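> Please work out how this folds:
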Amino acid sequence: MMLVLTASMAISAPISVVDGSGHRVELQQPARRVVALAPDIVENLYAVGSGDRIVGRVSYSDYPDAARSIPLVGDYQRFNTETILSLRPDLVIAWFEGNPQAQLRTLEGFGLKVVRLSSKRIQSIPDNLRLLGQLTGNDAQAQVQASAFEARLRALKPEAGAVPTLFYQLWDNPLLTVSDDALIGEAIGFCGARNPFGDRPEAAPQVSLEAVLAVAPDLIVSTDEVGGGWQERWESWSVLPAVRNGALYSLHADLIHRPTPRFLDGVQALCEAVVDVRQRMKR
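Take a look at the predicted model:
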């Protein structure tokens, strides 16, 4: 009888976490009905074994395939409060840097628990996996996933060498890139390249064509999200070392833009591009 009582108390022990915004959030028990307000949050919940807890998602939450059948509540910038309330969630998990804070406060005003996750650093990925496991009672699987991520990240670190200048084209029109105050910006440094716009205060600064020509990147990296033809548009600027060396690389956007375990696939491709350019610079 005492053993049963002890187990019951352990299962119902309150959960207290400090989220990515620095706020403490407490749950009386692991969340069973979760609304996830970013595609990476959905993916990470599945990764820690809690995909079956998700009752609402935002658009583009399409991985794994099972996520596509979860009811939509809007997109990450504008979600429907009434729809979320109708799903009776015991937890809403939000993207601190992306979801509108006013709408999140509205949800809290209706009595919903809201946890905000930050995803600006590579280390935030395993940290968030552990946090999601804690919130949903799947600590063990979350720990396995987080530790595997950290081990693979260490293994991906390339050897030191020449430091090429890498221009990351986040978007085409307007021409957007990333600063070091962004997940991709950190990945550029991790792979041993220099981000010429790393010191910009915005996470996704707009730059001019003239500014890119002035920094003379050794390689230009973009994604399939930008669409076809971006490489051909750069090829007319033969003054660029990246163009002369044929160093225009396209990555899969979901792998390099989403802070999930798959992000390391994107980092690996990015590091391979940097290593390739180092070899080309020797010729």
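> Going by C-alpha atoms from here, please, whenever you check contacts or count neighbours.
Fine.
> Would you agree E43 is in contact with Y63?
Yes - E43 is in contact with Y63 according to C-alpha atoms under 8 Å; the separation is 5.8 Å.
> Among those two, which residue is more densely surrounded?
E43 (24 against 15; other C-alpha atoms under 10 Å).
> which residues are contacting the helix or strand hosting the more buried one?
Using DSSP states H and E, E43 falls within helix 39-47. With contact meaning C-alpha atoms under 8 Å, 6 or more residues apart in numbering, helix 39-47 is reached by 36, 51-52, 54, 57-64, 67, 93-95, 129, 132-133, 142, 145, 258-261.
> The same query, at a cut-off of 6 Å, please.
Applying C-alpha atoms under 6 Å, 6 or more residues apart in numbering, the external contacts of helix 39-47 come out as A36, G51, S61, Y63, R258, T260.
> go on, stretch 95-107?
Contacts for stretch 95-107 (C-alpha under 6 Å, 6+ apart): Y76, Q77, R116, L117, S118.
> Okay, and which of those map to strands?
R116, L117 (DSSP state E).
> any idea which of the contacts of stretch 95-107 is closest to E26?
R116 (12.8 Å; C-alpha to C-alpha).
> And that closest one, how far from T6?
R116 sits 32 Å away from T6, going by C-alpha to C-alpha, to the nearest Å.
> quick one more, to check against the first:
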Amino acid sequence: MRKILVFILTLALLFAFTACQTQQPAAPAPIEQPAADTKIEITDLKGRKVTLVKIPERIVSLSPGNTEILYAVGAGDKVVGVTSFDDYPAEVKDVEKIGTFEGPNLELIQKADPDVVLAGGYIQEDLIASLEQLNIPVVSTEATDFNSIFDSIALIGKLSGNDQKAEEVVKGMKDKIAEIQDKVKGQTPKSVFYVVWTDPLTTAGSGTFINDVIKAAGGTNTAEKVAYWAKYSTEELIKDNPDYLLSSVFASNEGVTADFYKESPIFKNLDSVKNSRVYLMSDDNVISRPGPRIVQAIEEIAKVLHGDVIK
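The predicted structure is shown next:
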């Protein structure tokens, strides 16, 4: 009995010794790494340097063009405030409205608690200053000419954390434009006058994206000799006598139709009107908003000017 007891104790000691030998030391606690710098430093389209402390999760857009870009690059879920003019894409109708493009409401913007506000054109300069006094970061992202539309998309993609999608959008636009221009290459350019407003007669001159849209579509803008959005004399228009007269329905407070131009004492003497070469854009927004849908405007105008090669 004693031998058995000694044997059992020996086995127990041997097992304990072996366990001690095979037991692995505890892994050291991981060293906590410092948080990565999430700051975003950008230069906006007005040349202002802006630093955001992080990729924004809540964005207020002060122009329809900015809003369309935000949705196009995949940042629509971050939009918490838009103007009453913003109507594309359809999802934007459910987003809180913070006033009009010309007169955004400062209190409503504050209430939306944005991480950043994307501003529109120079018309919003005073508002930008007021927002910055409230320590709300503001980035001017709305393009004023054709090429800066691509810059606007890239900028909004970067600040929203959607760089890759923004690159895809820009590439898709450029590929489509190249396709259209390849089709109209070799065609005789048609002269075009674009009516922005009927009274006073206002048009889009050099330095506007509408000017570049007309040229990309295989046309020449008879008003390129004036700069930006300019009033234009009826005498000069009659002397230009363009091949085509383009307009939108919203070229006057009452709205316009092709018959309006036929009956107008100013326009009815133009060859374009006499020969029924007056065209109203199917959607004014595709040509008046500097965003991804500008490509649709190029294709639409190209079909009007060169319908024999673009169907």
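> Work out the TM-score between the chains.
The TM-score (TM-score structural alignment, normalised by the length of structure 1) is 0.88; 274 aligned residues with a C-alpha RMSD of 2.4 Å.
> which residue ranges form the helices in structure 1?
2-11, 39-47, 81-86, 101-109, 124-136, 139-156, 183-190, 209-215, 230-235, 241-244, 253-257, 263-282 (DSSP state H).
> what's the closest of those helices to P174 of structure 1?
Between the helices of structure 1, helix 209-215 lies closest to P174 of structure 1; by C-alpha to C-alpha that is 10.1 Å.
> Aligned to E91 of structure 2, what sits in structure 1?
In structure 1, E91 of structure 2 lines up with A66, judged by TM-score structural alignment.
> that older thread, state the pair within the contacts of helix 39-47 of structure 1 that is farthest apart.
G51 and R258 (17.0 Å).
> ok, back up a step: R116 and T6 of structure 1: which has the busier surroundings?
R116 (23 against 10).
> So for the counterpart of the more buried one in structure 2, what's the nearest residue that isn't a sequence neighbour?
Counting by TM-score structural alignment, R116 of structure 1 corresponds to S140 in structure 2. Nearest residue to S140 of structure 2, sequence neighbours excluded (C-alpha to C-alpha, 6 or more residues apart in numbering): A119, at 4.7 Å.
> which strand of structure 2 spans the most residues?
Identified as the longest strand of structure 2 according to DSSP E is strand 190-198.
> What lies in contact with that one?
The contact list for strand 190-198 of structure 2, computed with C-alpha under 6 Å, 6+ apart, reads 202-203, 219-222, 242-247, 251-252.
> where exactly do the strands run in the stretch 1-150 of structure 2?
Secondary structure of the stretch 1-150 of structure 2 (DSSP state E, counting those that start in this stretch): strands at 40-43, 49-52, 59-61, 79-81, 116-119, 138-140.
> Next, format these as TSV and append distance to D259 of structure 2.
Below are the strands of the stretch 1-150 of structure 2 laid out as TSV (distance: least, C-alpha to C-alpha, whole Å):
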stretch	distance to D259 of structure 2
strand 40-43	47
strand 49-52	49
strand 59-61	37
strand 79-81	39
strand 116-119	38
strand 138-140	40
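> Would you mind finding the most buried of the ones you listed?
strand 59-61 (a mean of 27; mean count of other C-alpha atoms under 10 Å).
> so that strand corresponds to what in structure 1?
Aligned by TM-score structural alignment, strand 59-61 of structure 2 corresponds to residues 34-36 of structure 1.
> So what touches the matching stretch?
V42, R53, I54, V55, G56, R57, P89, L91, V92, I93.
> And for stretch 216-236 of structure 2?
With contact meaning C-alpha under 6 Å, 6+ apart, stretch 216-236 of structure 2 is reached by 184, 189-193, 201-208, 298, 301-302.
> Could you rerun that using 8 Å?
Applying C-alpha under 8 Å, 6+ apart, the contact partners of stretch 216-236 of structure 2 are 177, 180-181, 184-185, 187-194, 200-208, 211, 214-215, 240, 242, 266, 298-299, 301-302, 305-306.
> same question, stretch 230-237 of structure 1
Residues from elsewhere that reach stretch 230-237 of structure 1, judged by C-alpha under 8 Å, 6+ apart: D172, V243, L248.
> go again using 6 Å as the cut-off
Counting by C-alpha under 6 Å, 6+ apart, V243 sit against stretch 230-237 of structure 1.
> And for stretch 142-162 of structure 2?
With C-alpha under 6 Å, 6+ apart, stretch 142-162 of structure 2 has contacts from I55, G120, T141, D163, A166, G207, T208, F209, P290.
> Please report how far the fifth one lies from D212 of structure 2.
The reference is to A166 of structure 2. 22 Å.
> now swap in the second one and tell me
Here the criterion is C-alpha to C-alpha. By it, G120 of structure 2 lies 20 Å from D212 of structure 2.
> next one: the fourth one
Using C-alpha to C-alpha, one gets 26 Å for the distance from D163 of structure 2 to D212 of structure 2.
> try the first one
Computed with C-alpha to C-alpha, the distance linking I55 of structure 2 and D212 of structure 2 is 33 Å.
> neighbour-wise, which of these two wins?
Taking other C-alpha under 10 Å, I55 of structure 2 and D212 do not tie; D212 has more neighbours (21 against 16).
> what's the counterpart of the more buried one in structure 1?
By TM-score structural alignment, D212 of structure 2 lines up with E186.
> who's in contact with that match?
E186 of structure 1 is in contact with D180, counting by C-alpha under 6 Å, 6+ apart.
> hmm, try it at 7 Å
Residues near E186 of structure 1 by C-alpha atoms under 7 Å, 6 or more residues apart in numbering: R121, D180.
> for E102 of structure 2, same thing?
So E102 of structure 2 contacts I123 (C-alpha under 7 Å, 6+ apart).
> likewise S140 of structure 2?
D44, L45, K46, L118, A119, G120.
> Please tell me how far it sits from N162 of structure 2.
18 Å.
> Next: A12 of structure 2.
A12 of structure 2 is 64 Å from N162 of structure 2, by C-alpha to C-alpha.
> which of the two has more neighbours?
N162 (18 against 12).
> Check the gap between that one and I55 of structure 2 for me.
N162 of structure 2 is 10 Å from I55 of structure 2, where distance means C-alpha to C-alpha.
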